[in-house]
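Visitor: Pasting the sequence and the predicted model now:
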Amino acid sequence: MPGSASGTLALLHTSPVHVPVFETLRDEDHPGLGLRHLVREDLLARAREEGAEAVAPAVAAALAEAVDEGASAVLCTCSTIGGVAEACAADLGVPVLRVDRPMAAAAAAADRIVVVAALLSTLEPTLALIREEAAGRGVALRTLLVEGAWERFEAGDREGYLDAVAAAVDSVREADVIVLAQASMADAAARTTTPVAVLSSPRPGLWAAAGATASGS
């Protein structure tokens, strides 16, 4: 059932395509939740070249700006820098969440997990997060990088991007759950034919962030 929340949630994006996605989810599930979008494409570009830790000061500054402007909580929608953002929470005084943690927690309940990504830089942070959520329980983790998909995304070919991701997902065998590691992949789930559960991050991530916003407001 849709629910309402008070307070303002800031979302740190590394692509503008995420803005309408989260606006739609807010309207469907969390009417009354105020959203403020910060789009910083440069953070992902730098993280891909230099590593996520290299952009930690810039991420911290962006988050601090959001808090200074009244955010009750912040949600980072980029899996590559999500861990860096999450680590800033202690210094900011408000909850800072990474969009993929609820998805990872759900995936960690399975035994055989395949992580699908279009960016190499996303794979290791996602694997580390699933292992963390598995809390020492032995899980079999495999990865699948969708070659050429990110180039389509960057070129603005969203349909081609989603079709490529869906085709990659449908090629997976011997898995209990398939994880779409990037928020931009979420709509590909509806294009798949696999009987395996396919998890994406935007909706569960926003639910968690809406709860944190209500608690922090």
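Guide: Received the coordinates, thanks.

Visitor: going forward, measure contacts between C-alpha atoms and count neighbours the same way
Guide: OK.

Visitor: Report the contact partners of the closest residue to Glu41 other than its chain neighbours.
Guide: Using Cα to Cα, 6 or more residues apart in numbering and skipping residues adjacent in sequence, the residue nearest Glu41 is Thr14, 4.2 Å away. Listed by Cα atoms under 8 Å, 6 or more residues apart in numbering, the contact set of Thr14 reads 39-44, 77-78.

Visitor: Use this one as the comparison:
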Amino acid sequence: MSKKLAIIHTSFATVEPLTALAKDTIEGCEVVNFMDDSILPQLMRNGGDLSAVEGRWLQYVVFAKDVGAACVLNACSSVGELTEKARRMVSIPVIRIDEAMAEKAVGIARRIGVAATLPTTLRPTLALLEKKSREAGKDIELQSALAEGAYEQLVAGHKDMHDAILTKTLKELADKVDIVVLAQASMARVIPSLSEGIQDKFLSSPVLAMQRVKAVLDIQSLKTEEENYN
């Protein structure tokens, strides 16, 4: 059974860490990366209108299937809502990077904070948490915070400035809620630098998403073995 994972990125910031995480989490995993750094700037200009980028993003999913990927990981929360359409287009699983994180947050907390460095990420992340709360039949209270200027610093190569702005936002939000969800995979880098006493108040998507990818690939492998045995 193939363990080829295609990851669709909209920022260079996620390529290296997610590739390394996939290889550490999934034995024998081969990673194929698709990167389009024009998507986020376009969404920032048009107020997050996904219809403007939908066609080309979905094409990457088709490309992923064409290169033999057994699974696709959508690494960008800003286009997370396109995952459902992608699942109807191809026969291979398409994983939304923040879905497992949202399910865990709803399962363990009522007052949930959502932090982002991009305004285009806040709305889809809040919508996902509301959807998961309805599915779980649980009432939740959401608060959001935008670390203004952090993403621009990261893109400019000023990682320390990005981390400083984001850390301040996270600490302030953590005081108001039970748990804080990090809306972008690129934000996970700051968690180890926080004091150990509050690190447990933050949920990031990469590890949880990759564990889900591994579970999906393991199920596929079992099905293939059963089919070959029969």
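Guide: It's in. Everything numeric in this text was worked out from a predicted model, so none of it was measured.

Visitor: before we move on, the earlier item: which residue in the second structure aligns with the residue nearest to Glu41 of the first structure?
Guide: Here Thr14 of the first structure is matched to Thr10 in the second structure, going by TM-score structural alignment.

Visitor: just Ser72 of the first structure next, same as before
Guide: Ser72 of the first structure maps onto Ala70 in the second structure, by TM-score structural alignment.

Visitor: Give me the neighbour count for the closest residue in space to that match that isn't next to it in sequence.
Guide: Once flanking residues are discounted, Ala70 of the second structure sits nearest to Lys4: 5.5 Å by Cα to Cα, 6+ apart. Number of residues near Lys4 of the second structure (other Cα atoms under 10 Å) recorded here: 19.

Visitor: Lys4 of the second structure contacts Lys65, doesn't it?
Guide: No: if you go by Cα atoms under 8 Å, Lys4 of the second structure and Lys65 don't touch, sitting 10.0 Å apart.

Visitor: Longest helix in the second structure, please.
Guide: Taking DSSP state H as the criterion, the second structure has its longest helix at helix 205-229.

Visitor: Can you give the distance of that helix from its chain's centre?
Guide: Put simply, helix 205-229 of the second structure sits 18 Å off its chain's centre (Cα atoms, centre = their mean, to the nearest Å).

Visitor: Then stretch 55-66 of the first structure?
Guide: Computed by Cα atoms, centre = their mean, the chain-centroid distance of stretch 55-66 of the first structure equals 17 Å.

Visitor: Now do the closest residue in space to Pro119 of the second structure that isn't next to it in sequence: how many residues are near it, please.
Guide: Excluding the flanking residues, the one nearest Pro119 of the second structure by Cα to Cα, 6+ apart is Leu146, at 6.8 Å. Using other Cα under 10 Å, Leu146 of the second structure has 19 other residues around it.

Visitor: What ranges does the first structure have for its strands?
Guide: Assigned by DSSP state E, the first structure shows strands spanning 8-13, 34-39, 73-76, 96-98, 112-117, 140-145, 177-180, 197-199.

Visitor: Comparing those, which comes out most buried?
Guide: Mean neighbour counts were compared across those using mean count of other Cα atoms under 10 Å; the top stretch is strand 73-76, at a mean of 29.

Visitor: any chance you could map the helices in the first structure?
Guide: Along the first structure, counting by DSSP H, helices occupy 18-29, 41-50, 56-68, 82-86, 89-92, 101-107, 120-134, 149-154, 158-170, 202-216.
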